[in-house]
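Undergrad: Got a sequence here, can you model it:
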Amino acid sequence: MTESKLHELWLNSISGIGGATCKLLISHLGSAEAVFKANDSTLLKINGIGEITAKSIVASRQRINVAEKELEKVVKSNARVLTYLDDEFPKRLKLQKDAPYLIYVKGRATGLNSQKNIAIVGSRNATDYGTHITQKIIERVNHLKGVNIISGLAYGIDIAAHKAALKNNIGTIGVMANGLNLVYPSIHKNTAQQMLTDNQSGLITENPMDAQPDGPKFPARNRIIAALADAVIVVQAKKKGGALITADIGNSYHKDVFAVPGLITDPLAEGCNNLIKHHRATLFSDVDDFIKTMNWDTTTPSPSKQMHLFQPQDLDPLEQKVAASIQKSPLHIEEISIQSQIPLAKLASTLLQLELKGVIKMKPGNIYTLNT
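TA: Got it, this is the predicted structure:
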């Protein structure tokens, strides 16, 4: 581990300073090391950094040994630390305003930036039916190139999704509400170990290495699950629960959210049925329909069918960049954002302008294609 990682861990450990403030500091000063070396007056010149925050940063330098010990734990556990400036940091996660500044990763975890990420979540008290549906979904998406399964390593649907992915040689990422030195629940240690030895899979968390799970950490974990995914599928859920939090966050992130319906008399179907009822999720009944909605066709249009219907001079540079990204094949809004590295809020207005100019059109599922 480099010296830069030490300072990144130090910055991340300062009480009262969250991911947004860490990013603000680095955007002005260039690195965590520069923040460590900055004096009070330099810090106070940054818009948004007040006296209390500046004093907290300066005082925390006396506790650099805490970061040193944390770095030792990372190295000993054969884990790694990624900040939003690292190439390996998940591109989908980076786009969200409330993304953590830093994450811990163990295992190869190549699925963090897979082409097609599916989050599968649901009740911790899943029935045999819910487990069966989860397994069948994963079996049926196995043919898709670059597909990866995201979940939370919890009881029920989560662990069923991880196990089914491993069985079908699909990469799977477990997002944890605790540190990497602990597997919670402990009964899932064997599955977690399989994920660490798999070429595509792994474990990630925003929490320090020895952090214990507690109430607030689970909703925070759920936002990372939603952020990493292109689509969120809720298989079974009660009226209230973590899976519904993940679905709601997914909607706020402009992800495609799906829910498997169930009997109206089944408490484990109430959450899914309500998501569908209130138009917060698309009804999931068939994998082929899901793939069509996501526009994850396994075939690529031939070059002869790719039409150049617009002239560069008719579009501003941002519009040209977006139009070029979907020239080869239709893309989901999230994929366009990832490829172009344009934040979703800014991208939405650019897509609208391209639609008004007749260059592109939107298909179901937030899929955009050239207007042929």
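Undergrad: From now on I want contacts and neighbour counts done on CA atoms only, so please keep to that.
TA: Noted.
Undergrad: need the contact list for Ser285.
TA: Val260, Pro261 (C-alpha atoms under 8 Å, 6 or more residues apart in numbering).
Undergrad: SS state for it?
TA: Following DSSP: H, G, I helix; E, B strand; the rest coil, we place Ser285 in the coil state.
Undergrad: and stretch 79-87, how far apart are its ends?
TA: 16 Å (C-alpha to C-alpha, to the nearest Å).
Undergrad: residues of that stretch that come out buried?
TA: By 16 or more other C-alpha atoms under 10 Å, the buried positions in stretch 79-87 come out as Ala79, Arg80, Val81, Leu82, Thr83, Tyr84.
Undergrad: Now do that stretch: distance to the chain's middle.
TA: 14 Å (C-alpha atoms, centre = their mean, to the nearest Å).
Undergrad: Give me the contact list for that stretch.
TA: 5, 8, 74, 88-90, 94, 101-107.
Undergrad: Also this sequence, please, to line up against the first:
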Amino acid sequence: MSDQDLFYLLALLKVDGVGDIMAKKLLSHFGNAESILKAKANQIAGIDGVGSVLLKNLKDKTIFEKANKELEFIKSDGIKTSFFQEEDYPDRLKHCIDAPVLIFSTGNIDLQNRKIISIVGTRQITSYGTEFCKKLIEDLVPLDPVIVSGFAYGVDIVAHQLAMENNLQTIGVLAHGLNQIYPRTHKKYMAKMEVNGGFMTEFWSSSNPDKEKFVRRNRIVAGMSEATIVIESADKGGSLITANLANDYNRDVFAVPGRVTDKYSQGCNNLIKTQKANVLTSAADLVYILNWDVENRVKTVQKQLFVELESDEQKIYDYLLKNGKQLLDIIALECDFPIFRISGILLNMELKGVIRPLPGKLFEAI
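TA: Model prediction:
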């Protein structure tokens, strides 16, 4: 994005009444921010959601002073910007309707073709939570995931530290501008995080870490990740908000179970009890449910067997590999085989060692 395009985009985002959803609506109609801000009132008035107050605010000249000040900060401090229509914008976040139009970042963040998970939880992490997080991240190292969290006390900073110790990329999503850090005691971790990962925020340099901004921050943590993991949580807390946002975005959520008497297991246990999260007892649970072992299974089948599959068998195997475990009836329907034929084909595949039956007439590729 050119400096001129960025300047007008910043100005648009400073218009009172233009949030992320309205900005995307206007950009979709006009193509770019400059055209929006130079358009006549009658050109904008017909757009759904645009009223007389917003029309007036779009003509507010002070937005250009604010945009110019922020642009100077961005350039002087080497801040990177990611526009929601650009390739370097977090891919999964693009599909969230309320995702930020513009993200600011520092460090060496690389999200292209990466496995991305967020790890969140209480600010009062216990030894149980710490040990679980340590084992989880160590076991995930061969899959080289990106670890996202909020750089807060407790679970957040433990996850970031463990990611760094294991040479995994880690990203802190902040609830304020990049000209400061909160909490200040975590400043000592910044330089190392920016070597392999970094920091990300939607907030301008004028933004302080106010309470409501942490909730807004959480939607980025949930939206950019393939899955959200809650390590420990009381029955109320920011990590549960993140988990609910992840569910709203149709992401997988995992929670670490704990004793019913433990205060910081109550939130996790409730997520599991209300079926808002998968039980997470080890890295294997995560890998299995997210289907991250598909590549390994393909390699295993190719290396081990070089099994010659009939065309019908190959069709079913490819389907199961892509979609995970499936009911016999669904396999027959999706692969266009009559029921009386599918049973025999599946039996032959089982004997060849490329699929396995599961309880409830389910089958999965090995």
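Undergrad: quick revisit: format the contacts of stretch 79-87 of structure 1 as CSV; extra columns: neighbour count and distance to Ile224 of structure 1.
TA: Below are the contacts of stretch 79-87 of structure 1 laid out as CSV (neighbours: other C-alpha atoms under 10 Å; distance: C-alpha to C-alpha, whole Å):
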residue, neighbour count, distance to Ile224 of structure 1
Lys5, 19, 22
Glu8, 23, 20
Val74, 21, 21
Glu88, 13, 15
Phe89, 20, 12
Pro90, 21, 10
Lys94, 20, 10
Tyr101, 21, 12
Leu102, 23, 12
Ile103, 20, 10
Tyr104, 20, 12
Val105, 23, 13
Lys106, 22, 16
Gly107, 22, 18
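Undergrad: Not counting residues beside it along the chain, what's closest to Met176 of structure 1?
TA: In space, and not counting its chain neighbours, Met176 of structure 1 is closest to Thr205: 5.1 Å by C-alpha to C-alpha, 6 or more residues apart in numbering.
Undergrad: One more: Glu232 of structure 2?
TA: Using C-alpha to C-alpha, 6+ apart, the closest residue to Glu232 of structure 2 is Gly121 (4.9 Å).
Undergrad: who's in contact with the residue nearest the centre of structure 1?
TA: Central residue of structure 1 (C-alpha atoms, centre = their mean): Leu228, 1.6 Å from the mean position. Applying C-alpha under 8 Å, 6+ apart, we find Leu228 of structure 1 in contact with Pro90, Arg92, Leu93, Leu112, Asn117, Ala119, Ile150.
Undergrad: change it to 10 Å
TA: 90-96, 111-114, 116-119, 149-151, 173, 175, 250, 255 (C-alpha atoms under 10 Å, 6 or more residues apart in numbering).
Undergrad: which ones among those residues are found in helices?
TA: Lys91, Arg92, Leu93, Lys94, Gly250 (DSSP state H).
Undergrad: Go through the residues you listed and give me the one with the most neighbours.
TA: Gly250 (28 neighbours; other C-alpha atoms under 10 Å).
Undergrad: That one pairs with which position in structure 2?
TA: Alignment note (TM-score structural alignment): Gly250 of structure 1 maps to Ala246 of structure 2.
Undergrad: thinking its match is in contact with Val120, fair?
TA: No: the pair Ala246 of structure 2 / Val120 is not scored as a contact, 11.7 Å apart, by C-alpha atoms under 10 Å.
Undergrad: Common neighbours of these two, please.
TA: Shared contacts of Ala246 of structure 2 and Val120, counting by C-alpha under 10 Å, 6+ apart, come down to Asn218, Val221, Ala222, Thr228, Ile229, Leu240.
Undergrad: In TSV: these, plus distance to Lys66 of structure 2, neighbour count and secondary structure.
TA: Shown next, in TSV, are these (distance: C-alpha to C-alpha, whole Å; neighbours: other C-alpha atoms under 10 Å; DSSP: H, G, I helix; E, B strand; the rest coil):
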residue	distance to Lys66 of structure 2	neighbour count	secondary structure
Asn218	26	24	helix
Val221	27	28	helix
Ala222	30	35	helix
Thr228	35	30	strand
Ile229	38	28	strand
Leu240	35	23	helix
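Undergrad: Pull the contacting residues for the residue nearest to Leu370 of structure 1 when sequence neighbours are not counted.
TA: Leaving out its chain neighbours, the residue that sits closest to Leu370 of structure 1 by C-alpha to C-alpha, 6+ apart is Ile360, at 4.3 Å. Each residue near Ile360 of structure 1 by C-alpha under 10 Å, 6+ apart is listed here: 309-310, 322-323, 326-327, 330, 351-354, 368-372.
Undergrad: same deal with His176 of structure 2?
TA: 182, 200-210, 213-214, 217.
Undergrad: go with 6 Å
TA: Phe203, Ser207, Asn208, Pro209 (C-alpha atoms under 6 Å, 6 or more residues apart in numbering).
Undergrad: Show me what it lines up with in structure 1.
TA: So, by TM-score structural alignment, His176 of structure 2 is matched to Asn178.
Undergrad: Thr228 of structure 2 now?
TA: Thr228 of structure 2 maps onto Val232 in structure 1, by TM-score structural alignment.
Undergrad: I'd say its match and Val257 touch.
TA: Yes: at 4.8 Å, Val232 of structure 1 counts as touching Val257 under the criterion of C-alpha atoms under 6 Å.
Undergrad: what's in contact with stretch 94-113 of structure 2?
TA: Against stretch 94-113 of structure 2 from outside (C-alpha under 6 Å, 6+ apart): 20-21, 79-84, 194, 196-202.
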